[in-house]
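Enquirer: this one's structure only:
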């Protein structure tokens, strides 16, 4: 696991910047999930998540977290799900370390589109990025059309974590982002270790050549 890296004089290194992108069809609750995570006081208790307007184009929020002594700044991009914004939305997939892929448990079409969104993620961001799948609006159990087992099976087929969430009732939002951040940092810790080894070897070479 990555730890804090100290600079000269014991100063802390700057936070690790991590780009996370929300993906999924329109009106599945991506914006509500982001707002609930980055600002736990919003929406007010009991406020319907549908009161949020559909994202027009792109928006992003920033949340600073500390994970196992590693300071991280999460830059969470909220993309529009409407077809007319698809090219714009997927253009922001490049350079992302993680994706939160969302469907609405009361909307079968949003679930059936997940495979297409996964394909977009792999095409634009590569096969090594970390993805989690969220079945949102689990507070609307009486309106459910996508069984939880279907979400679990789809996630298993893609080898990614799965959560059923509710932005309205704040169910599994924090847990989902924590798992995604953990996986991203595990990969990043290997990268940081490799860079430290290279730097150490270069330092040794310069020291040897000085004599």
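Expert: Nice, I can see it. Just so it is clear, the structure is predicted and the values come from calculations on it, not from any experiment. Numbering: from 1, shown residues only.
Enquirer: contacts and neighbour counts: CA atoms only from here.
Expert: Will do.
Enquirer: tell me the spacing between residue 104 and residue 134.
Expert: Using CA to CA, to the nearest Å, residue 104 is found at 8 Å from residue 134.
Enquirer: check residue 118 too.
Expert: 13 Å.
Enquirer: ok, those two, which is more surrounded?
Expert: Taking other CA atoms under 10 Å, residue 118 and residue 134 do not tie; residue 134 has more neighbours (29 against 19).
Enquirer: for comparison:
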């Protein structure tokens, strides 16, 4: 069971750092989703993100301290050059569209393709239909998105950064799944080590996680 941490990074030992990227068209609310999750804030006059920024929040998942490092980038085409560096090391991705703008949903396959071209193949992806508070302006039926998510093997939730609906759940879904995958790989390594002690004596097996899981002490260049 995952439980939310505070909005500032606690001083406890960090067991894992998971990099999660937010992608999708401009103005779908990526920065608002991030602000709601990282600081529990929402701004009505949000400015467009220029380039890339990231924020962190530490949570406890199954008694382990997990630092989520959430990256947010401008959805405008002119910032597309940022891609490969942006995706490097990401273990989770949130693919965001606006339920009131059909075009933002129609672009999701393109964003997904870009993600699969640049990110690790085991990255955990959730499709997010944001602005669920604007039900009267909806142009993307929930069923359409659910069907697409099932076909592509993605998690799916509709959120409202404004009303704080499902934002926490969306991040916890991704982070808990990453945690499960990483720990399952560790378990496999332990079993292999214990089961084949003869030829593996003295060797430490390192099984890669779904992508790069970065130990906290190596993050000094980029910790906030």
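Expert: All right, it came through fine. Bear in mind that the values here come from a model prediction, so they are computed numbers and not experimental data.
Enquirer: so residue 74 of structure 1 lies in a helix, does it not?
Expert: No. Per DSSP: H, G, I helix; E, B strand; the rest coil, residue 74 of structure 1 lies outside any helix segment and is strand.
Enquirer: from residue 156 of structure 1, how far off is it?
Expert: Where residue 156 of structure 1 is concerned, residue 74 of structure 1 sits at a distance of 26 Å (CA to CA).
Enquirer: now swap in residue 57 of structure 1 and tell me
Expert: Taking CA to CA, one finds residue 57 of structure 1 at 31 Å from residue 156 of structure 1.
Enquirer: between these two, which is the more surrounded one?
Expert: Neighbours were counted for residue 57 of structure 1 and for residue 156 using other CA under 10 Å; residue 57 has more, 15 against 12.
Enquirer: which residues in structure 2 form helices?
Expert: Applying DSSP state H to structure 2 gives helices spanning 30-39, 83-87, 102-106, 108-118, 142-152, 167-195, 197-200.
Enquirer: what packs against the fourth one?
Expert: Translated: helix 108-118 of structure 2. When contacts are defined as 3 or more CA pairs under 8 Å, 6 or more residues apart in numbering; DSSP states H and E, helix 108-118 of structure 2 sits against helix 83-87, strand 90-98.
Enquirer: including distance to residue 197 of structure 2, could the ones you listed go into CSV?
Expert: As requested, those are exported to CSV (distance: least, CA to CA, whole Å):
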stretch, distance to residue 197 of structure 2
helix 83-87, 37
strand 90-98, 31
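Enquirer: now those as TSV including mean neighbour count and distance to residue 190 of structure 2?
Expert: Converted to TSV, those look like this (neighbours: other CA atoms under 10 Å; distance: least, CA to CA, whole Å):
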stretch	mean neighbour count	distance to residue 190 of structure 2
helix 83-87	17	29
strand 90-98	27	22
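Enquirer: residue 154 of structure 2: which of the ones you listed is closest?
Expert: Of all these, strand 90-98 sits nearest to residue 154 of structure 2, with 9.6 Å by CA to CA.
Enquirer: in structure 1, what range does the closest one match?
Expert: Counting by TM-score structural alignment, strand 90-98 of structure 2 falls onto residues 96-104 of structure 1.
Enquirer: isn't residue 186 of structure 1 right up against residue 1?
Expert: Yes. Using CA atoms under 8 Å, residue 186 of structure 1 is in contact with residue 1, at 5.5 Å.
Enquirer: give me the aligned partner of residue 132 of structure 2 over in structure 1.
Expert: Match for residue 132 of structure 2 (TM-score structural alignment): residue 138.
Enquirer: its match: neighbour count?
Expert: 22.
Enquirer: now it: how far from residue 149 of structure 1?
Expert: Using CA to CA, one gets 13 Å for the distance from residue 138 of structure 1 to residue 149 of structure 1.
Enquirer: next: residue 120 of structure 1.
Expert: Distance from residue 120 of structure 1 to residue 149 of structure 1, by CA to CA: 24 Å.
Enquirer: tell me which of the two has more neighbours.
Expert: Taking other CA under 10 Å, residue 120 of structure 1 and residue 149 do not tie; residue 120 has more neighbours (17 against 9).
Enquirer: before I go, just wanted to say thanks for your time.
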